[in-house]
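1. Sequence first, predicted model second:
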Amino acid sequence: MPRILTDAYRDSRFFIPYTEDKSEGVTIKPLTESTMFKLRDEAAKEGGADDNMSMSIFNRKMLQTCITDWAGFYDAAGKELPCTPEVIKELCECDPEFASGLLLRIRAVARIGILEEQKN
């Protein structure tokens, strides 16, 4: 039976694990429809008439808005990456496939995420 995100959990924090032992993953706050509409409008204004640019900006804004922390994210040389809006922007620009996969996980947070207070 699928777990569905409800209003009671819209302000909760969820951990989406990338490893079985939960040592690596992202902590996010869910994206509500109203938040996504607001971000889509901002992206359209910023991207202008270029639909592809607006969609890229929208995806970046969604990640920057909902990701509150992460653990186990490293660059190609093995240096740990801090969870900042600038690093998220760089992730979107340089590794769009990973960013797209992360967005899919975030959209399914109620089904694959763990409430932050239940993580440990």
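-> Perfect, thanks for sending it. Just so it is clear, the model here is predicted, and its values are computed rather than measured.
2. From now on I want contacts and neighbour counts done on CA atoms only, so please keep to that.
-> OK.
3. Show me the strands in this protein, by range?
-> In the chain, the strands defined using DSSP state E lie at 14-17, 25-28, 67-71, 114-115.
4. For those strands, could you give me TSV that also reports distance to residue 58?
-> Formatted as TSV, these follow (distance: least, Cα to Cα, whole Å):
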stretch	distance to residue 58
strand 14-17	21
strand 25-28	17
strand 67-71	14
strand 114-115	25
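5. next up, a second structure to put side by side with the first:
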Amino acid sequence: MRFDLNNLNPGTWLDIDESKPEDGAICLRVLNDDTRRKLHKKHTSRKFVRGRQLEELSEPAFYADMWDYCILDWKGICDADGKPVPCTAANKALLMAESPVFANIVSGLLDHLNIEAARRAEEAEKN
């Protein structure tokens, strides 16, 4: 098995609808544990209350960064006028937070990537 040590978690292009590839595609990568911990730490504030340290996670900022990491690019995502929506951090966060359809598509595609990664790992262990 080969690994690109300069890019251990590359993106994978997935059609939004496999039966209609012309509808667009999204380039995704899975959120690995190390990156999840780093993002959690980045968006967690700590304060002392009555001698006890409390942690508070800024969920909107955490999720915005998480989606920015996982969604690398897209094709065929357009606004109501048919104009392409740029793949920016702000647009990723907006679509994931406000569009149940988009969020379900991305979540389903990420589930597919996770299942495929687990299958490959299992296959590699057998060999």
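-> That came through fine. Note that the structure is predicted; figures quoted are calculated from it, not measured.
6. got a list of contacts for stretch 55-68 of structure 1?
-> 26-31, 36, 39-40, 42-44, 46-47, 83, 85, 88-89, 92, 100, 103 (Cα atoms under 8 Å, 6 or more residues apart in numbering).
7. Closest to the centroid, which residue in structure 1?
-> residue 63 (3.8 Å; Cα atoms, centre = their mean).
8. What distance do you get for the counterpart of that residue in structure 2 to residue 56 of structure 2?
-> Matched by TM-score structural alignment, residue 63 of structure 1 corresponds to residue 67 in structure 2. Computed as Cα to Cα, to the nearest Å, the residue 67 of structure 2 to residue 56 of structure 2 distance reads 20 Å.
9. Then residue 109 of structure 2?
-> Distance from residue 109 of structure 2 to residue 56 of structure 2, by Cα to Cα: 30 Å.
10. Same check on residue 122 of structure 2?
-> Residue 122 of structure 2 sits at a distance of 37 Å from residue 56 of structure 2 (criterion: Cα to Cα).
11. got it, and residue 87 of structure 2?
-> 29 Å.
12. out of the two, which sits in the busier spot?
-> Per other Cα atoms under 10 Å, whichever of residue 87 of structure 2 and residue 56 has more neighbours is residue 87, with 16 against 10.
13. got a list of what the more buried one touches?
-> Residue 87 of structure 2 is in contact with 72-74, counting by Cα under 8 Å, 6+ apart.
14. What is the nearest of the residues you listed to residue 105 of structure 2?
-> residue 74 (12.3 Å; Cα to Cα).
15. Is it correct that residue 56 of structure 2 is in contact with residue 45?
-> Yes: between residue 56 of structure 2 and residue 45 there is a contact under Cα atoms under 8 Å: 5.3 Å.
16. re earlier: which of the strands of structure 1 is buried the deepest?
-> Highest mean neighbour count of these: strand 14-17, a mean of 24 (counted as mean count of other Cα atoms under 10 Å).
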